[in-house]
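Visitor: could you work out the structure for the sequence below:
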Amino acid sequence: MAMSPVRKMALKALSYPQLDVKKNYKIHRKVVVASHPFFKPLYNSLDQKIILENHEIPVRIFKPKKAEGFKVLLFFHGGGWVTGNIDSYTNVCANMANQTGYVVVSVDYRLAPEHPFPSGLLDCYYVAEKLYKNLQFFPRKPEEIVLIGDSAGANLAAVVSLMARDKGEFLPGKQILLYPATNNYHDSRSQFPSILENGTDYIMTSKRIQDYMDLYISKEEDKFNPYVAPLLEKDLSNQPKTLIITAEYDPLRDEGEAYGMRLKEWGNDVTVNRIKDALHGFLTLPKQAAYISACYEIINGFLKNK
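Guide: The predicted structure follows:
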C-alpha cells in the first residue's frame, strides 16, 4: 500500500534536505540526547567501564523482566558514527531486552569527528573480544552472544564480524543488522536506487548520511576500506548467521539488502526482511509501534532458530 499523501507531506516538511550536519554536528548530538530522555538512576547500578589502552569504554547492561536463559545481545547504537550514545539509546535497549528476553549490553564507543575511524570500531571490537574470549567478564557461552546494531551501529556490527574473522581471535555465531550502512557513497555516485528515491523526503536524507560518513573518516581513501564500507569486502566467507532488516522508505535500504545478497553468495546463512512503509531509524522514532512490533517478531524468530 502506497504511503498516504498527508503523511508524505509531513515527512517532507521534517526532512530538511539541505541541513549541514558537518557544521552543526554538536548541536545534533544535544538534540538527539534531549529527544530521548530516560530515568538515569534506574540504570546507574548497571553501568560498567572497560579499559582499552589509555581510555575507558562505558557499557550499560539491561536485564529483561523475563530472561530467556540469560543470553546476550551486544548492541552498537546508530547515529552516523557522530551522534547518539548509551543515554539516547537507553529506552531502546531496555525495550529490546524486554522484547527478546536477552540481556542487552550497549557500548558507548568513541564518536567522530573528534575520534575518527577506526576509533569507535576498535572500541566495539574490544568489547566484543572481551565478551567472547573472557567469559569471566560475562559468564556466557560464545554462541549465546549475538551482535546487533542499527544504522551506523549495524555497520559496526558487520565490520566487527569481518575483523574477528580476519584476526582469527573469535567468531560471532549470529549478527542482526538493522537498516545497516554498508556502502561508501550516498549521493549521485551510489549505484542504489533507494539513495535517490528515498534520499530527500523521509527525514533521514542521503545528504545527511554522506555528511556523517565524511565526518567519520579522516582521509578520502578510508571510503574504500571494507572496515568502513563492508559491501566492498572482496571475501565475505565465514560470516555469522545473519539477519538483516531494512525499511521501505530508507535511503540505505538497497545497500543493506545488497550486503545480504553478497553474504549469501559466499555461502553464509542469511535472512533479509524489509519492513513495509517504515522509515530509517524506526526503532528510535515516535509513533512507530507497529513497525517496532513487526521488527521484534522477526528478531525473536531469528534468535530462536538454531
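Visitor: please make it C-alpha for all contacts and neighbour counts, starting now.
Guide: Fine.
Visitor: show me where the stretch 151-300 of the chain has its strands.
Guide: Listed in chain order, the strands of the stretch 151-300 of the chain (DSSP state E, counting those that start in this stretch) span 174-178, 241-249, 270-279.
Visitor: export these as a markdown table, with columns for distance to residue 168 and mean neighbour count.
Guide: Listed next are these as a markdown table, based on distance: least, CA to CA, whole Å; neighbours: other CA atoms under 10 Å:
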| stretch | distance to residue 168 | mean neighbour count |
| --- | --- | --- |
| strand 174-178 | 16 | 27 |
| strand 241-249 | 17 | 23 |
| strand 270-279 | 21 | 18 |
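Visitor: and this one, please, so the two structures can be compared:
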Amino acid sequence: MNPLLRLALRLVSLARFDVREDYERVRHLQRQLAALPVARYRSPTWDTFSDSGTGRRVPVRVFTPREQRRDELLLFFHGGGWVTGDIESYTPACATMADLTGCRVASVDYRLAPEHPFPAALEDCYGTARRLLEDPRRAGLEDADQIVLMGDSAGGNLAAAVSLLLRERGHRPPSRQILLYPVTHWDHDPETSPFPSVRHHGEDYRLTNTEIQDYFEMYAPDPEQRKNRLVSPLMATDLSGQPDTLMITAELDLLCDEGEAYARALEAAGNRVRLHRVQRALHGFITLPRFARPLREAYEVIDEFLEADGPASP
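Guide: I've put the predicted structure just below:
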C-alpha cells in the first residue's frame, strides 16, 4: 500500500468513534451520506415485507437492475456489526450490486443491536430466507435455486448462520451463498486470536479489534453466547450440506484469515467452495463507488460464480 495512504488510514484509526456511545449518530450519518445527490441510484426500487414466521413483518427493499441479465435473486443481508446499517444506508451499494450483477437484489432490514440483541437479526434473516425458499413465487421466481444468499461483514455472518440453521431444522437450504469478508469467529483479541490478520490489521485500517469487540458485546452480551455456532460459524461441528459458496476476503482486513478459515472448513466438510482474496483491499469495500478497483474485481468474481454451472447435486 502507498505509504501516504497507509499513514492517512492510521490517522483515521486514531480518531475512531466509540461504538457504544455513538452508534445512533453513526446510523444517522450513514443515512445522510446515502442520500447525497452524488450517491443517487438509478435502479428502480420498491419496498415490500416478508413474514418472518414469528408474526413479525420484516421490511425488504427490492432493486431491479437497469439491464436484467439473470433470473437469480440476491437475498442480501447488510453489514454494520449487527448495530449500524439498514436498507437506507445500503441503498447505493445495493443499486450498484443490481446493476453490476444484472440480478434483482432484495435487501433485508433486519433488527439491530443493542436494542434487539442476538438472535433477533438472525430470526429476521432466517425467516425471510425460509419463506422465500419454500415459496419462491413470492419473489416472482419459478425455482428456489434462483435464490442466492449474500451478505457482507456482519451480513455475511448472518448469511452463513442462516444456511446452517436451515439445514439443521430440515428446511430447504439455498443452492448458493456469497460471503463478503464475513465475521466467523468470536475472538479478536490480538493476544489470543488464532488468526494473524487480527494482529496485523486490527489497528491501522477500516475496522479495528476494539470496534469489533464492541460490536460483539452489543450483539451477544453473554460471552459464552459468542461461541455459539450461530454467532461464530467457525465453531460449528457439522458443516456438511452447505450451499455452494463464494468467499471473498480483503487482504488488509482483520477478518481476512477467519473468513478464509471458514471457506477451508466448508470445503473440508464436502461443500463446493471458491475462495478469492482481493489484494490491497480494506474491510467494507462493497460500499465503495462503482469505479473502485476492489469493488470491480469482486464483482468480476461474483459474475463468474453466478455464471458457473448449477449447484452440485446433494
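Visitor: one step back: including distance to residue 107 of structure 1, could the strands of the stretch 151-300 of structure 1 go into a markdown table?
Guide: As requested, these are arranged in a markdown table below (distance: least, CA to CA, whole Å):
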| stretch | distance to residue 107 of structure 1 |
| --- | --- |
| strand 174-178 | 15 |
| strand 241-249 | 20 |
| strand 270-279 | 24 |
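Visitor: next up, the contacts around residue 18 of structure 1.
Guide: Contact analysis of residue 18 of structure 1 by CA atoms under 8 Å, 6 or more residues apart in numbering lists residue 207.
Visitor: whoops, I mixed them up, residue 267 of structure 1
Guide: By CA under 8 Å, 6+ apart, the neighbours of residue 267 of structure 1 are 237, 238.
Visitor: need the counterpart of it in structure 2.
Guide: Matched by TM-score structural alignment, residue 267 of structure 1 corresponds to residue 270 in structure 2.
Visitor: cool, residue 185 of structure 1 as well?
Guide: The alignment partner of residue 185 of structure 1 in structure 2, by TM-score structural alignment, is residue 187.
Visitor: help me confirm that that match comes into contact with residue 195.
Guide: No - contact criterion CA atoms under 8 Å: residue 187 of structure 2 and residue 195 do not qualify, at 9.1 Å.
Visitor: mind listing the helices for structure 1?
Guide: Remark: helices assigned in structure 1 by DSSP state H are 5-15, 21-34, 90-100, 119-133, 152-167, 193-197, 206-216, 253-265, 289-304.
Visitor: turn those helices into TSV, including mean neighbour count.
Guide: Putting those into TSV (neighbours: other CA atoms under 10 Å) gives the following:
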stretch	mean neighbour count
helix 5-15	13
helix 21-34	14
helix 90-100	20
helix 119-133	21
helix 152-167	24
helix 193-197	18
helix 206-216	23
helix 253-265	21
helix 289-304	15
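Visitor: which among these is found nearest to residue 55 of structure 1?
Guide: Evaluated with CA to CA, those place helix 119-133 nearest to residue 55 of structure 1, the distance being 9.7 Å.
Visitor: the closest residue in space to the match of residue 185 of structure 1 that isn't next to it in sequence and residue 277 of structure 2: what is the separation?
Guide: Distance criterion CA to CA, 6 or more residues apart in numbering; nearest residue to residue 187 of structure 2, sequence neighbours excluded, is residue 193 at 5.4 Å. Distance, residue 193 of structure 2 to residue 277 of structure 2, by CA to CA, to the nearest Å: 20 Å.
Visitor: for residue 133 of structure 2, same thing?
Guide: As judged by CA to CA, residue 133 of structure 2 and residue 277 of structure 2 stand 29 Å apart.
Visitor: relative to residue 57 of structure 1, which of the strands of the stretch 151-300 of structure 1 is closest?
Guide: Minimum separation from residue 57 of structure 1 across the strands of the stretch 151-300 of structure 1 (CA to CA) falls at strand 174-178, 21.3 Å.
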